[in-house]
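# quick one: sequence and predicted model below, then my questions.
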Amino acid sequence: MPDYFEIEYYNMVLLATGVIALLAAIIPVITQRKVLSAPVVYMLLGIGGYFIFLHYFFQPMDYMEVIKKVTEFVVIIALTNAGLKIKEPFKWSTWRNSLRLLAIVMPFTIVAAAFLGWWIIGLAPATALLFGALIAPTDPVLASELQTSQPSEADTSKIKLGLTSEAGLNDGLAFPFTYFAILAAQKGMEIENWIGDWLLHYVLIRIVVAVIIGLLSGWILFKIVFNVAKNELLTQISRGILSLSLTLLPYAITEMVGGYGFIAVFIAACIFSRYEKFDEHMDSLHDFNEELESLIVAVIFIVTGIFIASHYYILIDVKIISVALIMIFLIRPVIGYLSLLGTDLNKFQKFVLSFYGIRGIGSVFYLAYALTSADFKDSEKLFEITIAIIFFSVLIHGLTAHRVQKRIYKHDST
């Protein structure tokens, strides 16, 4: 007789993947007009699933290489999406608010987070520097309710445009500071011995390379696709394959040359999206990327929920909670609001731009990248505080984003 109800690991993986894919298709639609955001629901499902089915101690430190690759992929997909949403990338009005957030808020946040990590959590100096670098960038993946419109729609919201353009660039600009922490772990805290090399290679050269390749690859890809194919043939080009090429080609080329692929991907997508006559096709690329992004986000935040459930003690650790809430309610909002003084934004717009610096998958990537590149003391403690901040950020920002969304258009019109 054949064996019935024989459970193989491979089939279990397929079953889990199918369930998560179904959730990724349904939950964003259900939560679209609800208080709960999709990432919050995924985390709750992960927490519930742990207590119902798993009951084992999940140790992510054993899977850093896998975590790095998965988070890297979802971030570059999200950066392509963010770039496609920027309608006018060469206008000063697109960047005048987000540049303040990038030039003022990001470095001050790095310093503040590093100090809190060292002072309250007790992280080693190099590890505290890494904490500052990975927690500073806002996430292009999350809080999509507060990102700007689809490519075919005009950027009428100063809030959404500011948050989208900031998230699109600061994920790449966090790399030099991550390398600063890596060099500190490898070469010691005698910073004067290696800071010159850091400034030349990890700040100047790598950023310039990324910008050049991003501009060139975006322009070349546009010419290849929209000049070679006649208008009547454009609808026959697979949006999925084209979207992946727009994401993977700039990223891979830049990384192989030695630049920052995150910056190149975002810039290439900005170049690609600036031609209004092809808005319909840009919408198609954007929609495919969002579908792919939704699937991976579901996986990541269900796993995050499992981690939180199996490490529940981090949510009752006074030091961890203190740092997380100070970062979310004090550091980013205060520095962000002060940086926007003197702009033409009203008080509500300043508040939203400063408060909604959501932390998420980008921080996990930088954490995994650094931990697979150098040995950091207190790495487990660093992982715990990072996940705690992401958990509280997703929860707090996710539960309030829908209500804020209702007020955005009223205040953007003033």
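Received the coordinates, thanks. On a predicted model such as this, the values are computed, not experimentally measured, just so you know. Numbering: from 1, shown residues only.

# can we go C-alpha only for contacts and neighbour counts from here?
Fine.

# ok, now which ones touch the most centrally placed residue in the chain?
Nearest to the mean C-alpha position of the chain, by C-alpha atoms, centre = their mean, lies Asp139 at 3.1 Å. Applying C-alpha atoms under 8 Å, 6 or more residues apart in numbering to Asp139 gives the contacts Ala167, Asp171, Gly357, Ile358, Arg359, Gly360, Ile361, Gly362, Ser363.

# for comparison:
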Amino acid sequence: MDPYIVLLAGTGALILLVAWLPMVLKELPLSLPMFCVGFGFAAFGLSTGDTPHPLAYPAVTERLTELVVIVALAGAGLKIDRPLGLRSWSMTWRLLGIAMPLSIAGIALVAHWLLGLGAAAALLLGAALAPTDPVLASDIQVGPPRSGEEDEVRFTLTAEAGLNDGLAFPFVHLAIFLALNDALAGDWVWEWVALDVVWKLGAGIGAGWAVGAALGWLSFHMPNRARLSRTGDGFVALGVTFLAYGVTELLHGYGFVAVFVAALALRSAERHSRYHDQLHDFAEQTERLLMMVLLVLFGGALAGGLLDPLDWWGGLAVVAFLFVVRPLAGWVSLLGAPAPREERAAIAFFGIRGLGSFYYLAFALNQAPFGHGAQLWAVLGLTVLVSIALHGVTVTPWMRLLDAKRRVQGVLPFGRG
């Protein structure tokens, strides 16, 4: 049997599933990520070939997860209608400034106490698992551009997922510094503050906004015949994504931050153009295809023994991460926020973990010897697996209840059937 022909047939089937499955699963307590992981587990479990364990393919794991995350970040930024502001984004700032540091610290402490990890490995696990995922959280994000599907819960979780991926990077680099340096303090601390916190965050925000604003002007404000928006080509979204990411990384900034900021800047250049729909739709379709591929491979890694290093303490740690650390950190950060209690509870609970966590762990393990690679992948893999199942089953009924309550109160800002 020709492997090339098999690859073509498999690719065709995957593309059709990308298009059809979301419609089929929409009314079921089953998400597309759950199906993909299950399919990968079954397919690789029945196969006699090698399984895609991330420790066996470290470079490929890093690059593939990096690609899907930056595409997802661009899609998230393109569909946010609300202009950037201190008050209008206040709940997002609370999650970024309070909930994420608390989550990193909480996960690191649990990892140290229950799993016996050292400071570097525990901090790495905290930094990798604290950010919510822009890929797997699509079921609880705002709707397409100009659709009006932007209630406070969906908006806050979308904006959080778009920004906290880049903001977790300084802590990933801090874990790398700890792994490479025996002393807990020294000259490298100032290097970390100056380079990994101040410069890289500033470069990510500045370069991202510059690229997005420039492309926004080219798209919507050039003389009529020269506007990029006249092309109607949705794949321009990938051009914006890759250019913002590449330029920022060349400047040694955080490309994740830049991609999301560039998408926000592009939207701000002209908020009401239908061209945003085409850009968003292409980014979303590309993201969904890449996500399915990676989750099938994740299922294959599970079939190949990814979780074998786990013991009962590892399982208990995962329960603490998902049911204690994130909900508690989110709840604390939203105390006094101008939102009903049930909405604050939803925001605190739906801290979905996913492919961004895979990227951070793969990146760090490729940079420094942490010495707990198999255990870290096992704990992170189980956390993502439980998150996919838990949040995939609960997100639809929970959001329907919130939407129904808003309709009764007459405050639902958009129409949902």
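Happy to help now that I have it. This structure is a prediction, so every number in the text was calculated from the model and none was measured.

# tell me how they score on TM after superposing.
Comparison of the two superposed chains (TM-score structural alignment, normalised by the length of structure 1) gives a TM-score of 0.93, and 408 aligned residues with a C-alpha RMSD of 2.0 Å.

# the stretch 151-300 of structure 2: helices as residue ranges?
Listed in chain order, the helices of the stretch 151-300 of structure 2 (DSSP state H, counting those that start in this stretch) span 152-167, 169-180, 187-191, 200-220, 236-250, 255-269, 275-303.

# turn those into CSV, including mean neighbour count and distance to Ala368 of structure 2.
Below are those laid out as CSV (neighbours: other C-alpha atoms under 10 Å; distance: least, C-alpha to C-alpha, whole Å):
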stretch, mean neighbour count, distance to Ala368 of structure 2
helix 152-167, 25, 20
helix 169-180, 21, 6
helix 187-191, 12, 15
helix 200-220, 22, 20
helix 236-250, 20, 20
helix 255-269, 29, 21
helix 275-303, 22, 23
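
# make CSV out of these and add distance to Leu17 of structure 2.
Output for the helices of the stretch 151-300 of structure 2, formatted as CSV (distance: least, C-alpha to C-alpha, whole Å):
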stretch, distance to Leu17 of structure 2
helix 152-167, 25
helix 169-180, 33
helix 187-191, 47
helix 200-220, 32
helix 236-250, 22
helix 255-269, 27
helix 275-303, 9
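
# can you tell me which of these comes nearest to Ala121 of structure 2?
With C-alpha to C-alpha as the criterion, Ala121 of structure 2 lies closest to helix 169-180 of the helices of the stretch 151-300 of structure 2, at 6.9 Å.

# what is the closest one packed up against?
Using 3 or more C-alpha pairs under 8 Å, 6 or more residues apart in numbering; DSSP states H and E, the elements in contact with helix 169-180 of structure 2 are helix 119-129, helix 355-365.

# out of those, flag the one nearest Ala56 of structure 2.
Of all these, helix 355-365 comes closest under C-alpha to C-alpha, at 11.2 Å.

# any idea how far the residue mapped onto Asp171 of structure 1 from structure 2 lies from Arg288 of structure 2?
Per TM-score structural alignment, the equivalent position to Asp171 of structure 1 in structure 2 is Asp165. Using C-alpha to C-alpha, to the nearest Å, Asp165 of structure 2 is found at 18 Å from Arg288 of structure 2.

# Ser147 of structure 2 too?
20 Å.

# how about Ala175 of structure 2, nearest residue that isn't a chain neighbour?
Nearest non-adjacent residue to Ala175 of structure 2, counting by C-alpha to C-alpha, 6 or more residues apart in numbering: Ala120, 4.7 Å away.

# for the aligned partner of that neighbour in structure 1, what are its contacts?
The equivalent of Ala120 of structure 2 in structure 1 is Ala126 (alignment by TM-score structural alignment). Residues near Ala126 of structure 1 by C-alpha under 8 Å, 6+ apart: Ala181, Ile182, Ala184, Ala185, Met189, Phe376.

# looking for the alignment partner of Gly46 of structure 1 in structure 2.
Using TM-score structural alignment, Gly46 of structure 1 lines up with Gly40 in structure 2.

# what about the helix or strand that contains that match, how far off from structure 1?
If you go by DSSP states H and E, Gly40 of structure 2 is part of helix 32-46. Following the fit onto structure 1, the mean deviation recorded for helix 32-46 of structure 2 is 1.3 Å by mean C-alpha distance after the TM-score superposition for structure 1.

# so the following helix or strand past that helix versus helix 355-365, what angle?
Downstream of helix 32-46 of structure 2, the next assigned helix or strand under DSSP H and E is helix 58-78. Relative orientation of helix 58-78 of structure 2 and helix 355-365, computed by axes from the mean of the first three to the mean of the last three C-alpha atoms, to 10 degrees: 140 degrees.

# residues in structure 1 matched by helix 58-78 of structure 2, start to end?
Under TM-score structural alignment, the match for helix 58-78 of structure 2 is residues 64-84.

# again, but for stretch 326-340 of structure 2
Against structure 1, stretch 326-340 of structure 2 falls on residues 332-346 (TM-score structural alignment).

# which residues are in contact with that stretch?
In contact with stretch 332-346 of structure 1 (C-alpha under 8 Å, 6+ apart) are residues 97, 100-101, 104-105, 108-109, 350-351, 353-357, 411, 414.

# same thing but 6 Å
Val105, Lys350, Ser354, Phe355 (C-alpha atoms under 6 Å, 6 or more residues apart in numbering).

# can you pull the buried residues of that stretch?
Buried residues in stretch 332-346 of structure 1, counting neighbours by 16 or more other C-alpha atoms under 10 Å, are found at Arg332, Pro333, Val334, Ile335, Gly336, Tyr337, Leu338, Ser339, Leu340, Leu345.

# kindly reformat those residues as JSON lines containing secondary structure and distance to Glu88 of structure 1.
Formatted as JSON lines, the buried residues of stretch 332-346 of structure 1 follow (DSSP: H, G, I helix; E, B strand; the rest coil; distance: C-alpha to C-alpha, whole Å):
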{"residue": "Arg332", "secondary structure": "helix", "distance to Glu88 of structure 1": "27"}
{"residue": "Pro333", "secondary structure": "helix", "distance to Glu88 of structure 1": "27"}
{"residue": "Val334", "secondary structure": "helix", "distance to Glu88 of structure 1": "29"}
{"residue": "Ile335", "secondary structure": "helix", "distance to Glu88 of structure 1": "27"}
{"residue": "Gly336", "secondary structure": "helix", "distance to Glu88 of structure 1": "24"}
{"residue": "Tyr337", "secondary structure": "helix", "distance to Glu88 of structure 1": "25"}
{"residue": "Leu338", "secondary structure": "helix", "distance to Glu88 of structure 1": "26"}
{"residue": "Ser339", "secondary structure": "helix", "distance to Glu88 of structure 1": "23"}
{"residue": "Leu340", "secondary structure": "coil", "distance to Glu88 of structure 1": "21"}
{"residue": "Leu345", "secondary structure": "coil", "distance to Glu88 of structure 1": "19"}
